[in-house]
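*Asks:* Any chance you can model this:
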Amino acid sequence: MGVLRPVALGPVHWAMIALALLTGGIHLYVAATTGEPAYAVLGIVLLAGLGVFFTRWFAPPLYLVGAVYVSLLLVAWVIAGQQLLALAIVDKLVQVALIVVFAYLLVIESGSASENGP
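*Replies:* Now for the predicted structure:
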């Protein structure tokens, strides 16, 4: 049995993928332009989480893990006092949208899993 799982991607899944790639890319860009390796780590973790979505280890409760992680990124940027204000605003808007998408997918996919039985 392979590591990858078959995934039927709907519009909300594509939105999740786009938002995760965008915020992950922003973090990698910030790491490259500021020399702060912490942003590279944060971006890589975001992209790794997206990779897990396509594996057999994924389960809907991981949407909650993703939402909590992205919420922590919102706080981390403020604590770090990052100076790229325009980019920070875009990134935070993307992250809020990603949290909403994670919450929606969690509710929808957890509901369909419980309807189908164990």
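*Asks:* C-alpha from now on. contacts and neighbour counts both.
*Replies:* Fine.
*Asks:* Show me how far the longest helix anywhere in the chain is from its chain's centre.
*Replies:* Using DSSP state H, we find that the single longest helix of the chain is helix 85-115. Chain-centre distance of helix 85-115: 8 Å, with C-alpha atoms, centre = their mean, to the nearest Å.
*Asks:* another one to check against the first:
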Amino acid sequence: MVRFDTNPLTSVHWIAIALAALSGAIHLLLGVIVPALALRASFLVAGVGFFVGIGLVLAEYRRPLVYLLGIPFTAGQIVLWYVIVGPTLGTVGVLDAVDKLAQVVLVALLVVLYTRGR
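*Replies:* Below you'll find the model as predicted:
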């Protein structure tokens, strides 16, 4: 049985968890509503990935490694979005803007958490 110990978590952890949950939920939603099968699958995998990361942090499983892997995973979401969507100023939807802002801040927080070693 996995035991979650949230006592050692700081406010930085909780903000990062909330941002990962937000981005994960958006990706799962897109995985359900996007008509293209290949994109649907990639959204679902990304969404599940965010929630797996949250679970690993809550379970205290090799947190520094989870932070380190979370940085390119999350940054990769931003890069893939830019390459696939090719947004221009004024054409970014609200959902995209919220997701990408959450991801940029999440990457920064993951860097902070990794450098602190917690």
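*Asks:* Can you pull the TM-score for these?
*Replies:* Remark: TM-score between the superposed chains equals 0.80 [TM-score structural alignment, normalised by the length of structure 1]; 109 aligned residues with a C-alpha RMSD of 2.0 Å.
*Asks:* still on that earlier bit, now for the longest helix of structure 1, which elements pack on it?
*Replies:* Packed against helix 85-115 of structure 1 by the contact rule (3 or more C-alpha pairs under 8 Å, 6 or more residues apart in numbering; DSSP states H and E) you find helix 11-34, helix 61-80.
*Asks:* Which part of structure 2 matches the last one?
*Replies:* If I follow you right, that is helix 61-80 of structure 1. Aligned by TM-score structural alignment, helix 61-80 of structure 1 falls on residues 65-84 of structure 2.
*Asks:* go on, the first one?
*Replies:* Aligned by TM-score structural alignment, helix 11-34 of structure 1 corresponds to residues 11-34 of structure 2.
*Asks:* Give me the most central residue, structure 1.
*Replies:* For structure 1, the residue nearest the mean C-alpha position is A20 (4.4 Å; C-alpha atoms, centre = their mean).
*Asks:* still on that earlier bit, now distance to L47 of structure 1 too, for the helices and strands packed on helix 85-115 of structure 1, in TSV please.
*Replies:* As requested, these are exported to TSV (distance: least, C-alpha to C-alpha, whole Å):
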stretch	distance to L47 of structure 1
helix 11-34	6
helix 61-80	11
